[in-house]
Each structure stands twice: as C-alpha cells, then as structure tokens.
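Visitor: pasting the structure only:
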C-alpha cells in the first residue's frame, strides 16, 4: 500500500512533477492527481497501483510501511505519528478560515 503523503514525498525526493511521474508510470496526469488527492491510502485499480509502485521502485524510491525498517541505507521520509500529523493539519486549516 502507498499513501497519498508517501506519493507526494516520493515525487518531491525525485524532484519531479506530476506529469513526469505520469510518464514514468505510464499513467495519465489526472490519475496521478486523483491518487495524490486521496485522504490516506491511495485508491485505484490494481494495474494502475502496480505501475505506480514499480515506477517509483525503478526510480530509487523505497516505500516504508508503519513500523517497518528500511531495507537499505538511503534517505527517506517517515511520518512519526499519524495523530500528530492530523492535529497539525487541523491547525493549518483553522488558520486559513
């Protein structure tokens, strides 16, 4: 599984935009946009998700699940606590209104 946050972070680590990720994964830009707009776990058909994950893997991205150790020594991004993240999002939204 991959979350929308992991997808955005992976794209940022690679320094690519949604169009470039769409090309790498042989998906459409609107599909990438829908995936990144997901609330948590990215939803899509199995074929699209496999294309996405394989493209990220080929590009050097290792997806790390909750509580899992990284298999290599490369750099990565991990959210420490989902509840902490949600409280930060609520504060950001409150400031905007």
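Guide: Great, that's in hand. In this text the structure is predicted, and so the values were computed from the model without any measurement.
Visitor: drop to CA atoms for contacts and neighbour counts, all remaining ones
Guide: Fine.
Visitor: residues near the closest residue to residue 19 other than its chain neighbours, how many?
Guide: Among residues not flanking residue 19 along the chain, residue 29 sits closest, at 5.6 Å (Cα to Cα, 6 or more residues apart in numbering). For residue 29, the number of neighbouring residues by other Cα atoms under 10 Å comes to 16.
Visitor: these two touch, right, residue 29 and residue 35?
Guide: No. Residue 29 lies out of contact with residue 35 (Cα atoms under 8 Å); the separation is 9.9 Å.
Visitor: Scan this structure for its longest helix.
Guide: helix 82-96 (DSSP state H).
Visitor: before we go on, here's another structure to hold up against the first:
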C-alpha cells in the first residue's frame, strides 16, 4: 500500500491535476479528491489503490518503501539516449 502523502507528492512530481490522474487511472476525480482529503494510507477498495499506483508508476514515478528515512516517491531515471 502507499500513503496519501505519497500520492499527492507523486502527482506534484508529474505536474498532474486530480483530473489528469483520474483520466490516467480510470478512477473518478471525486473519488481521488475524497481519498486525498484524508491522511494516512490510501483508503477505499484495494483495486482503486492499485489503479492509482499503477497510473502514477506508468507516468514515471517510483514509490520508495520505508527504509529508516521514511517512505517517499521519486521520478524514475530516464534511459540515456543513444
């Protein structure tokens, strides 16, 4: 699972609005707004969280697990051009 803070940070890194995340994930914008109004782990149905995480990862974000420094997100390193 991942946190609401990670989801918001991932959206910010991608410069995505809630509407853009809704379009990419197939989750409605009101659902995303409701989920982001809370703190803690992303709530709702497991498949909703899976769709959101997958869309953010497809957009280029990596979720960083808790490793003593706190969970987070970062942009995936782009492949070098040949």
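Guide: All right, it came through fine. Just so it is clear, the structure is predicted and the values come from calculations on it, not from any experiment.
Visitor: Give me the TM-score for these two chains.
Guide: Remark: TM-score between the superposed chains equals 0.78 [TM-score structural alignment, normalised by the length of the second structure]; 72 aligned residues with a Cα RMSD of 2.1 Å.
Visitor: with the first structure superposed, average distance for the lengthiest helix in the second structure?
Guide: The longest helix of the second structure (DSSP H) is helix 46-59. After superposition onto the first structure, helix 46-59 of the second structure sits on average 0.9 Å from its aligned residues (mean Cα distance after the TM-score superposition for the first structure).
Visitor: Report the buried residues of that helix.
Guide: 48-49, 51-53, 55-57, 59 (16 or more other Cα atoms under 10 Å).
Visitor: Packing partners of that helix?
Guide: Where contact means 3 or more Cα pairs under 8 Å, 6 or more residues apart in numbering; DSSP states H and E, helix 46-59 of the second structure is packed against helix 4-14, helix 18-25.
Visitor: got the contact list for the residue nearest to residue 19 of the first structure?
Guide: Residues near residue 29 of the first structure by Cα atoms under 8 Å, 6 or more residues apart in numbering: 18-19, 22.
Visitor: if I look at it, how far off is residue 96 of the first structure?
Guide: 28 Å (Cα to Cα, to the nearest Å).
Visitor: Then residue 51 of the first structure?
Guide: In terms of Cα to Cα, residue 51 of the first structure sits 36 Å off from residue 96 of the first structure.
Visitor: Likewise for residue 49 of the first structure?
Guide: 33 Å.
Visitor: swap in residue 68 of the first structure?
Guide: 35 Å.
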